[in-house]
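> no letters, just coordinates:
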């Protein structure tokens, strides 16, 4: 499939005609600033407009550029803005409801074009609004078209899940720190600190001193009191004896036992609450994914998990709108960038100009596929046999996955393993 990057850029430029006014808006939390130019970049107003982030402010903006368009005999509007944080969403959606075209400008583009008019690095809101209008007139923008509600819900859920996942990791790190300080031998008894038995131990016998006067039966009774169902047995008793031996020879801090005990109990309480929240969100995501027809196609790739699929649909939106896998890679910032000048040839790197969460889960998704999917495992081995490093192979497979995903969606097909075809033959 041919995919020429310059074609969309030319189309964006040709879309703007002499009948357009271009409104550049610098987004802020409370008060936005706007400037108006024509398609040649000529200012059509003597000064900028400041308006509040309220319905009254939006209506003030609307009447302002309607009056300007009538004064200069213009009939079409194109409003450009930077997607700054979350402050732009309400304004962009309101303008779309009024039938106004909205486009987005990358903040990096604004930053690098701010000296075009005055050859000065100075920065202020009216100037930024004018720069945004300038770059829109030159076609350096992307269209803003809100996704269907189900895709927006998935995106919001994934964003919230990222926060709680970070909280879980932070709490886990603090618990590990606590164990290293007060009961370092604990991790030689339990390989995983967050297993059922290990968490029950931390809640029932947080410190080595809590275990020194007990026997194996009393330890197992403590586990039972914490809600463990399978406590006894040979392995359970052996683990209790191992724990008692570790506590008897512990070198952990013992001068602040009361404070340390309260600290670990609070940390575990918050950690378990966070895990329950993540479990609930997992179920909600699965319920949302059932409403998207593309989900079954994506799940046909063995090893592509629920969270990866949710991130793909939430961050990238409806994959049917993509013409080529390279568009998905660019959306994630996984397209290549090279800096060369004269005889100097710079190193080729990832641009990382895209959705960081999409980039993260594409990477994690490939790691799972290399472990669980026979095809990706085979391709990973072949890449290394050809001299690629493991990391280079992973990134090459990310490109392959993007092309597979878009190809499947465009043709309405499910994934068919190459190894399955070989075995069938």
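Ah, there it is. Worth saying up front: this structure is predicted, and the values here are computed from it rather than measured.

> when you work out contacts or count neighbours from here on, use the C-alpha atoms and nothing else.
Will do.

> can you map out the helices along the stretch 101-250 of the chain?
Under the criterion DSSP state H, counting those that start in this stretch, helices of the stretch 101-250 of the chain are mapped to 107-112, 125-137, 149-182, 186-189, 196-204, 216-225, 234-248.

> of all those helices, which one is nearest residue 101?
Smallest distance to residue 101 across the helices of the stretch 101-250 of the chain (CA to CA): 12.1 Å, for helix 125-137.

> show me what the closest one is in contact with.
13, 16, 22-26, 32-41, 48, 80-82, 105, 109-110, 113-114, 141 (CA atoms under 8 Å, 6 or more residues apart in numbering).

> then stretch 33-51?
Contact partners of stretch 33-51, identified using CA under 8 Å, 6+ apart, comprise 16-18, 20-27, 31-32, 57-58, 60-61, 65, 68, 72, 125-126, 129-130, 133-134, 137.

> how far away from the center of its chain is that stretch?
35 Å (CA atoms, centre = their mean, to the nearest Å).

> put this next to the previous one:
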């Protein structure tokens, strides 16, 4: 019998393959070197191929789809329950093959090259932002060792540090002053890198109509909008807005039993980067709303009157995620005066 379902445990050089026929009987177990993978699948009749959604998974999914195979990606946490023995490549491949055949299994949408490209820009920018923050904290910590305290904020750091060094030049060793100045130069380099990546993101955002549509939502700017469009892809892969919010990790965890519902804090599953952007955007909206008349009616003002700002920020981020799904899935434009029927 021919192989109808197979799986591949991804690696850097040696890939583990597991194939079964229509009745579920194992037809083949083997290891493939990286250079032989495409030749192996090109000689195989089209079948269902399962892989874990890990590094290089989207690349291999596109390559195998070009050969006529049906590829499905599974989150690693959904594969783990099917591992029957100790963990090794053969057991992992067998577990993936078993999981991909389950009728109720949830799969990860395969990203296009364009999606992965803009996500790479976001990842690079995020890395430089972390380095910039670490560099600023290092400068602030070194100055504090000599009794020079600088408030938080990059702009304050750039403005006050040179002046502080000039004021205390008689008390500070020359080698220390030179070190701080070199660290400030490095901070400027990191700042320039971040700005360059933000310009690339803005350029992509302006050329993408879906990203421009999401920018109209309060709390979502070009960076958040472009990241959402690139990560979500086809919004119709989600049945509703709540599924998208749950995928980002903005819905409560449950610990319910015996018909008694017990909701905990947000699950924090899914994409941490998207969740961070949405919550930071919601905080900006709340900060702007607080400055207005607090007696003004509206969903957000009513929520702020009952809950802490942090809770309101997560709630607003959840609402924005659902709005994003509605705009993308139904090809609509955002309306600030929209009211549900």
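On my side now, so go ahead. Worth saying up front: this structure is predicted, and the values here are computed from it rather than measured.

> just the buried members of the contacts of helix 125-137 of structure 1?
By neighbour count, with 16 or more other CA atoms under 10 Å, these hold 13, 16, 22-26, 32-39, 41, 48, 80-82, 105, 110, 113-114, 141 as buried.

> mind listing which of the residues you listed are in strands?
When DSSP state E is applied, these are split such that 22-26, 32-37, 80-81 fall in strands.

> between those, which sits nearest residue 310 of structure 1?
Nearest to residue 310 of structure 1 among those is residue 81, at 27.7 Å by CA to CA.

> distance to residue 173 of structure 1 added to the ones in strands among the buried ones among the contacts of helix 125-137 of structure 1, as JSON lines?
Shown next, in JSON lines, are those (distance: CA to CA, whole Å):
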{"residue": "22", "distance to residue 173 of structure 1": "50"}
{"residue": "23", "distance to residue 173 of structure 1": "48"}
{"residue": "24", "distance to residue 173 of structure 1": "45"}
{"residue": "25", "distance to residue 173 of structure 1": "43"}
{"residue": "26", "distance to residue 173 of structure 1": "40"}
{"residue": "32", "distance to residue 173 of structure 1": "41"}
{"residue": "33", "distance to residue 173 of structure 1": "44"}
{"residue": "34", "distance to residue 173 of structure 1": "46"}
{"residue": "35", "distance to residue 173 of structure 1": "49"}
{"residue": "36", "distance to residue 173 of structure 1": "51"}
{"residue": "37", "distance to residue 173 of structure 1": "53"}
{"residue": "80", "distance to residue 173 of structure 1": "43"}
{"residue": "81", "distance to residue 173 of structure 1": "40"}
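
> what's near enough to touch the most centrally placed residue in structure 1?
Geometric centre of structure 1, nearest residue: residue 357, 1.8 Å, by CA atoms, centre = their mean. In this structure, residue 357 of structure 1 makes contact with 311, 315, 332, judged by CA under 8 Å, 6+ apart.

> against structure 2, where does stretch 236-244 of structure 1 fall?
Mapping stretch 236-244 of structure 1 onto structure 2 (TM-score structural alignment) gives no aligned residues.

> circling back to that earlier point, can you name the two of the ones in strands among the buried ones among the contacts of helix 125-137 of structure 1 that sit furthest apart?
Maximum pairwise distance in these, criterion CA to CA, is 17.0 Å, between 32 and 37.

> quick one, which of the helices of the stretch 101-250 of structure 1 is packed in tightest?
Each of the helices of the stretch 101-250 of structure 1 was given a mean neighbour count from mean count of other CA atoms under 10 Å, and the largest, a mean of 26, is that of helix 125-137.

> which residues of structure 2 does that helix align to?
Counting by TM-score structural alignment, helix 125-137 of structure 1 sits on residues 89-101 of structure 2.

> in stretch 290-302 of structure 2, what counts as buried?
Neighbour counts over stretch 290-302 of structure 2 (16+ other CA under 10 Å) mark 300, 301 as buried.

> packing partners of the helix or strand hosting residue 283 of structure 1?
Residue 283 of structure 1 is part of helix 257-289, with elements assigned from DSSP states H and E. Packing partners of helix 257-289 of structure 1 (3 or more CA pairs under 8 Å, 6 or more residues apart in numbering; DSSP states H and E): helix 149-182, helix 196-204, helix 306-315.

> mind putting the ones you listed into CSV with distance to residue 220 of structure 1?
CSV is the format used below for those (distance: least, CA to CA, whole Å):
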stretch, distance to residue 220 of structure 1
helix 149-182, 21
helix 196-204, 9
helix 306-315, 37
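
> which helix or strand contains the equivalent of residue 398 of structure 1 over in structure 2?
Residue 398 of structure 1 maps onto residue 317 in structure 2, with residues paired by TM-score structural alignment. Element membership for residue 317 of structure 2, per DSSP H and E: helix 309-330.

> by how much does that helix deviate from structure 1 on average?
In the superposition with structure 1, the average deviation recorded for helix 309-330 of structure 2 is 2.6 Å (mean CA distance after the TM-score superposition for structure 1).

> just checking, what packs against that helix?
Identification of packing neighbours for helix 309-330 of structure 2 by 3+ CA pairs under 8 Å, 6+ apart yields helix 209-214, helix 241-248, helix 272-291, helix 299-306.

> which outside residues touch that helix?
Helix 309-330 of structure 2 has contacts (CA under 8 Å, 6+ apart) with 210, 213-214, 217, 219, 234-236, 240-242, 244-245, 250-251, 275, 278-283, 286, 300, 303-304, 332-334.

> quick check: closest non-adjacent residue to the aligned residue in structure 2 for residue 206 of structure 1.
In structure 2, residue 206 of structure 1 lines up with residue 165, judged by TM-score structural alignment. Among residues not flanking residue 165 of structure 2 along the chain, residue 177 sits closest, at 6.7 Å (CA to CA, 6 or more residues apart in numbering).

> where's the one you found relative to residue 145 of structure 2, distance?
Residue 177 of structure 2 sits 13 Å away from residue 145 of structure 2, taking CA to CA, to the nearest Å as the criterion.

> same check, this time on residue 221 of structure 2
Per CA to CA, residue 221 of structure 2 is found 39 Å from residue 145 of structure 2.

> same check on residue 49 of structure 2?
58 Å.

> now residue 156 of structure 2
Going from residue 156 of structure 2 to residue 145 of structure 2 by CA to CA gives 18 Å.

> excluding its backbone neighbours, what's nearest the residue mapped onto residue 383 of structure 1 from structure 2?
Matched by TM-score structural alignment, residue 383 of structure 1 corresponds to residue 303 in structure 2. Sequence neighbours aside, residue 312 is the residue nearest to residue 303 of structure 2 in space, at 6.4 Å (criterion: CA to CA, 6+ apart).
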